[in-house]
Structures are given as C-alpha cells and as structure tokens.
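S.K.: With the sequence up front, the predicted model follows.
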Amino acid sequence: MPFGPGPGPASHRTVDIDGIEIFYREAGHPDAPVLLLPHGYPGSSFVYRHLLTALADRWRLIAPDLPGFGYSGTPAPDDFDYTFDAYADFLFAFAQEMRLDRYVIWLHDYGSQFGFRLAMREPARVAGLIIQNGDIYEDEFGPKYDGLRRFWTNPGPESRRGIAQHVSLDGFRDEFAGELPAEVADRVPPDLWTLHWSLMSDPARVANLVRLLEDQPTTLAWFPRQQAYLREHQPPTLIVWGPNDGYMPEGAARAYHRDLPGAELHLLNGGHWLLETHLAEVVPLVRDFLNRVHTPA
C-alpha cells in the first residue's frame, strides 16, 4: 500500500556528519523503503528535486549535498580530504547517521563511485541499484575522456591549471548541456550551470574541486572490484541511460551486461542529465522497478 495519496513535497534539512554541516533533501514517509541519491559533478541534490516529489508517495528519497558542494559545509583540506576515498567514506557515514538499514542506491556520475563503494561495503543492505550514466568500464570511455587522460598521464602544475580551466561557468555549461540532440537541448534549464557555479565559485571550493578531479585516476583501480561485486552479488539493477554523452556513450551502458546479464536496460534519447530532459520517461521505469524490488514489508 502507498504511504500517501500522491506525490508530496520535499523537506530541506541539515545534519552534522563528523563535524561538517550537511544539507540534504528528503521526501516521503519516514518508514517507507529508501532510495539513496548521491550526486555527481558538478551537481548537488538539486538535480534530484523532481524525482523526489515524483516518487514520494511510496518511497523515502534522501539526497545529500556532498561536502564542498551545494549548501553543505566546506571543511578545510586538513579536516576533509577531497578525494574519492573521502567521499565514499562520507556517504557511508551519512547512511549510518540516517540509520538506513536497507536501500536502493542511485548511481550517477561521480556519485556512482561513492554509491558502488557503499554497496560493496554493506552488500546485505542493498535492495537494488539504479544506474544512470555512471560508468565502470574503462574500455568504453567516450571521447571527452581523452582530455582528462592527458592530465592524468602528466600530473603536476600544468595539468592542474588545465583542469582548473574547466572549473568555470563555461565548463559547467558544457557539463550540463553538451552533446545533446537539438530537439532536447532546450529542455536543460540554465539554472543548472548558473546555480551550481554560483555555489562553487568560491576560491576554496574551486581548489577543492580541482583536487577531486585530479584524484579521478584512482577510480580506475576500483573498476575491476566493482565489476566483481556485480558478478558475485547480482543485485537487481535498472539501467536508464542517455547515450548522447561525451563521457559515457551507449557502449558504457551495454557493458554492464558483461557482469549483470539480467539487468534491465533502457536507452533514452538524452544525455548525461536524463532527469532534466526525460523525467516523464524515467519515472515510470523507476517506479516499476522499485515496485518489484523495494516495497514495504
């Protein structure tokens, strides 16, 4: 039975995690099955705002702003290491603080790395995975990775300056609106890059974000372990993917069938931000999946 008569509003709250004030959005009944929504780069919980209200009748959706993103606090580098390891540890601590004992994890962009590590850390708590343009197959990287690879193979001040050039309003616009077909490009609101740049443009935040981008090569060593997790545990998985993505084209989605041959896969005519361009198509797919794998006891 649903917990309410229909979609409901989101609440906006804060919680202290290891001395960091963390902002998060939450929707749905507190006793409903949980959908955990870690965000990626250069976003925040704002990218899940429509999804939260669309599914709040039956599920509890929780979307935190990661440290140094959105409306969350920005600890000094001595207090928080802006690396993928640190963000994975943060997501675990957040789930612990929120007392989440079972959940479906949404895996998108960098959030897929943090979410996968949470799943691997506590596989018994995972009711399922929803993968939306979150890649773990290096051989299927799209052409936009070529520039990043040049920075990865030649680390140092020059590469850092090159990365920093992308941490800008124009860089954010390209992240949110790049590669989309003309017929859907105008569905992406400029709020995405203007809001997120206004929140990220503080020099300390820029420096922290450059540090995170520099750390991205460390994720490559995790890919085989994440693939092994999928093969061993075979979690119920829904893949909703926008193939018009310079980082993660169609092949990056289909590669999941190597390790999860039974995963449900839907390729939509969008790009990296399907919740902005194809929400009406994504929500019924997610609702059907959750109704099958993650319903009230």
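M.R.: Thanks, I have the structure now.
S.K.: From here on, just use CA atoms for contacts and neighbour counts.
M.R.: Fine.
S.K.: ok but Leu275 is inside a helix, no?
M.R.: Yes. Checked against DSSP: H, G, I helix; E, B strand; the rest coil, Leu275 lies within a helix.
S.K.: Now do the helices in the stretch 101-250 of the chain.
M.R.: 109-121, 145-153, 157-166, 169-177, 182-185, 191-200, 203-214, 223-233, 250-254 (DSSP state H, counting those that start in this stretch).
S.K.: which helices and strands does the longest one pack with?
M.R.: Under the contact definition 3 or more CA pairs under 8 Å, 6 or more residues apart in numbering; DSSP states H and E, helix 109-121 sits against helix 84-97, strand 103-107, helix 223-233.
S.K.: for the second one, same thing?
M.R.: Under the contact criterion of 3+ CA pairs under 8 Å, 6+ apart, the helices and strands touching helix 145-153 comprise helix 157-166.
S.K.: returning to that earlier point: looking at the helices and strands packed on helix 109-121, which is buried most?
M.R.: strand 103-107 (a mean of 24; mean count of other CA atoms under 10 Å).
S.K.: contacting residues around that strand?
M.R.: Applying CA atoms under 8 Å, 6 or more residues apart in numbering, the external contacts of strand 103-107 come out as 33-38, 112-113, 115-116, 119, 125-134, 294.
S.K.: Comparison target below:
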Amino acid sequence: MSRQIFHNTVNVDGIDIFYREAGDKTNPSLLLLHGFPTSSVMFKNLMVALADKYHLVAPDYPGFGFSAFPDRNSFEYSFKNISACIARFTEVIDLKKFTIYLHDYGATMGLRICVNHPEKIDGLIVQNGNAYLEGVEKIWDEVRDYWDHPTEEKKKKVYAFISAAGTKSQYYAGLPEALHSRVSPETWLLDWERMSRPGNAEMQYELNCTYKSNIELFPVFQEYFRTYQPPALVMWGKYEPYFNVAEAHCYKRDLPDAQIHILDGSHMLLETNFDEVVELINGFLSRNFA
C-alpha cells in the first residue's frame, strides 16, 4: 500500500486551492482542516502514517499555505466565507463523506460544514478545537473587549500575534522546555514566510476580527452535536495557551460518548505528541469503521 503524498491544485469558483492527498480513495476519507498560522503542512506526517488504511485530504485555505491569495477586495476573508469555499472544494474533488479533523481555526470552519452538510460527516476528530465559551473565557478577554470597544492602542496588542514571534509562539507557548526538541523549526518558519507576503498580515488580522461570528454560532454547533451525535475523538494539550483545557470536557455535555484525551503537550500536538495522536486516531477510526 502506497504512503505517497500527492500535491495538487484545483480551481474552486475562480480560486486555486492547493491540497495534499494520500491513500486509496476507496477507503474511508478524512478531511484535515488546519489552524492558524499554518497550512496543510501540519498534517504531512499524519497522512503518511494513516495512508495505508485511509484516504486523506488536506487543503490550504485561501490566503494560507500554497493556495491562491486573492485580493481582499475580491474575496471576503471571514470564517463564514472560507468555510463555504472549503465546502465547495469537497464538492469539486467529489469528496462525499468523511471524518473531519478540526484544529484551531479549522474547528469553527469545519463545524460550519458539519452544520450545513451533516449527511457528509462520518465523525469528528477535535484537536484543540473551539466550540464552547469555556475555551475562550479569560484567555480571550482582551481580544473580545477589542471587538466590542476598538481603539488603536488595543489594536496594537491584538495585532502583535501576527509577527514572527507570534507565529513561533503558536508552537512553543506553554510547552515545557523538555519537549521543545520535538518541534520542527521549519514549520513556523514556513508559516511566517507565507504570512510575510504583501498584504497577508492585514488579511490575517481582518480574518481574526471575524472570530466573534464563530462564538455566536457555538449554540448552533452544540445543537448539531446533540441532534446528530457524530462519533467524536477530542484531544487537547494540557499546556494549551489559547483555548482553556477545560473546554475538552465540555464536548461530553452534548456528545456523551465522545472520547476525551488530555495529552502532555500544547497547541501543536502533531509536533510534540505524534505517537499518541496516531494511536488514538487509529483506535477511533478502527472502531468507527469496523
């Protein structure tokens, strides 16, 4: 069985979307949705590990990774619009049913797909993915205050995460020093190179300012959980600095059969806890597709 990853680009309503694909298309499919500030590159090792049993597809969002970066005057950089683009992407490549991997930004984009197309969803794999208020309480207070009461001074603080240091911190923040050697340095350097393109930092800021729309949809996401009861695997780093670890257990409210695992890592578990993540995913998928 081949473990080769293929790198393709497909036109989705006038926008070139880059994606990585591996595995036999006749096997159960996984749609892998990356977070900020990265791209489908975060899934390379996972795709190789799972390609013998599953079909895996990992797209880059518009303005991220190697997908097109359309002008902000011609494309609306919001979670709603990017989610709609990725939903159309699944139609263009004829991906009819899949387990969806939800990480960081990819969680709220992916959950919009779940709500709008529940018939396509075989299951959920959540890695530090925000769908409950407990995840952003206190940690996001300053950002949420800026959304409601914007000032230039507050903007400078919010904008600070869109920088080389802010990009690097996505990989290292909260992580014990003993685990630093597990992080590949080219990951955040590639992320920052992509974000350094003219106009990209402004786009990232603009997109982040639409995150409030995701919080407003949390009750809708939770209703989807209660109504459809998709099988769910939830993995969280206990040192996660951006979404409170308490949120992981919130999924049990609406998905009582969800598997919850708190790992000895931070925000990028595929970097620092790869063996554990692969074991958990393999176990989850083997039960789901037994």
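M.R.: Happy to help now that I have it. All values reported here derive from a predicted model rather than from experimental measurement.
S.K.: TM value for the aligned chains?
M.R.: The TM-score (TM-score structural alignment, normalised by the length of the second structure) is 0.96; 290 aligned residues with a CA RMSD of 1.5 Å.
S.K.: ok so, going back, okay if I get the helices and strands packed on helix 109-121 of the first structure as CSV plus distance to Leu61 of the first structure?
M.R.: Shown next, in CSV, are those (distance: least, CA to CA, whole Å):
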stretch, distance to Leu61 of the first structure
helix 84-97, 12
strand 103-107, 10
helix 223-233, 24
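S.K.: To Pro67 of the first structure, which of those lies closest?
M.R.: With CA to CA as the measure, helix 84-97 is the member of those nearest Pro67 of the first structure (8.0 Å).
S.K.: Tell me the counterpart residues of the closest one in the second structure, please.
M.R.: Under TM-score structural alignment, helix 84-97 of the first structure corresponds to residues 79-92 of the second structure.
S.K.: aligned partner of Ala131 of the second structure in the first structure?
M.R.: Superposed on the first structure with TM-score structural alignment, Ala131 of the second structure falls opposite Ile136.
S.K.: residue contacts, that match?
M.R.: 220, 223, 226-227, 252.
S.K.: Next: Val206 of the first structure.
M.R.: 164, 167, 200.
S.K.: Most neighbours among those residues, which one?
M.R.: In terms of neighbours by other CA atoms under 10 Å, the contacts of Val206 of the first structure top out with Met200 at 24 neighbours.
S.K.: Please say which position in the second structure it maps to.
M.R.: Under TM-score structural alignment, Met200 of the first structure pairs with Met195 in the second structure.
S.K.: Report the separation between that match and Gly65 of the second structure.
M.R.: To Gly65 of the second structure, Met195 of the second structure is 9 Å away according to CA to CA, to the nearest Å.
S.K.: And Ala232 of the second structure, by the same measure?
M.R.: Taken as CA to CA, the span from Ala232 of the second structure to Gly65 of the second structure is 27 Å.
S.K.: Next: Ser39 of the second structure.
M.R.: 5 Å.
S.K.: How many neighbouring residues does the alignment partner in the second structure of Tyr24 of the first structure have?
M.R.: Alignment note (TM-score structural alignment): Tyr24 of the first structure maps to Tyr19 of the second structure. Tyr19 of the second structure sits with 23 neighbouring residues when counted by other CA under 10 Å.
S.K.: if I read this right, Tyr19 of the second structure contacts Thr9, doesn't it?
M.R.: Yes. The criterion here is CA atoms under 8 Å, and Tyr19 of the second structure meets it with Thr9 at 6.1 Å.
S.K.: shared neighbours, these two?
M.R.: In contact with both Tyr19 of the second structure and Thr9: Ser67, using CA under 8 Å, 6+ apart.
S.K.: circling back: compare the contacts of Val206 of the first structure with the second structure and list the overlap.
M.R.: Contacts from these that recur in the second structure, judged by both residues aligned by TM-score structural alignment, their matches' CA atoms under 8 Å, are 167, 200.
S.K.: picking that back up, any of the contacts of strand 103-107 of the first structure buried? List them.
M.R.: Buried members of the contacts of strand 103-107 of the first structure, counted by 16 or more other CA atoms under 10 Å: 33-38, 112-113, 115-116, 119, 126-134, 294.
S.K.: re earlier: what's the closest of the contacts of Ile136 of the first structure to Pro143 of the first structure?
M.R.: Nearest to Pro143 of the first structure among those, with distances taken as CA to CA, is Ala252, at 11.9 Å.
S.K.: Name the nearest residue to the residue mapped onto that closest one from the second structure, sequence neighbours excluded.
M.R.: Aligned by TM-score structural alignment, Ala252 of the first structure pairs with Glu247 of the second structure. Excluding the flanking residues, the one nearest Glu247 of the second structure by CA to CA, 6 or more residues apart in numbering is Gly135, at 4.9 Å.
S.K.: just Asn214 of the second structure next, same as before
M.R.: Thr108 (6.2 Å).
S.K.: which ones are touching that neighbour?
M.R.: 79, 102, 129-131, 214.
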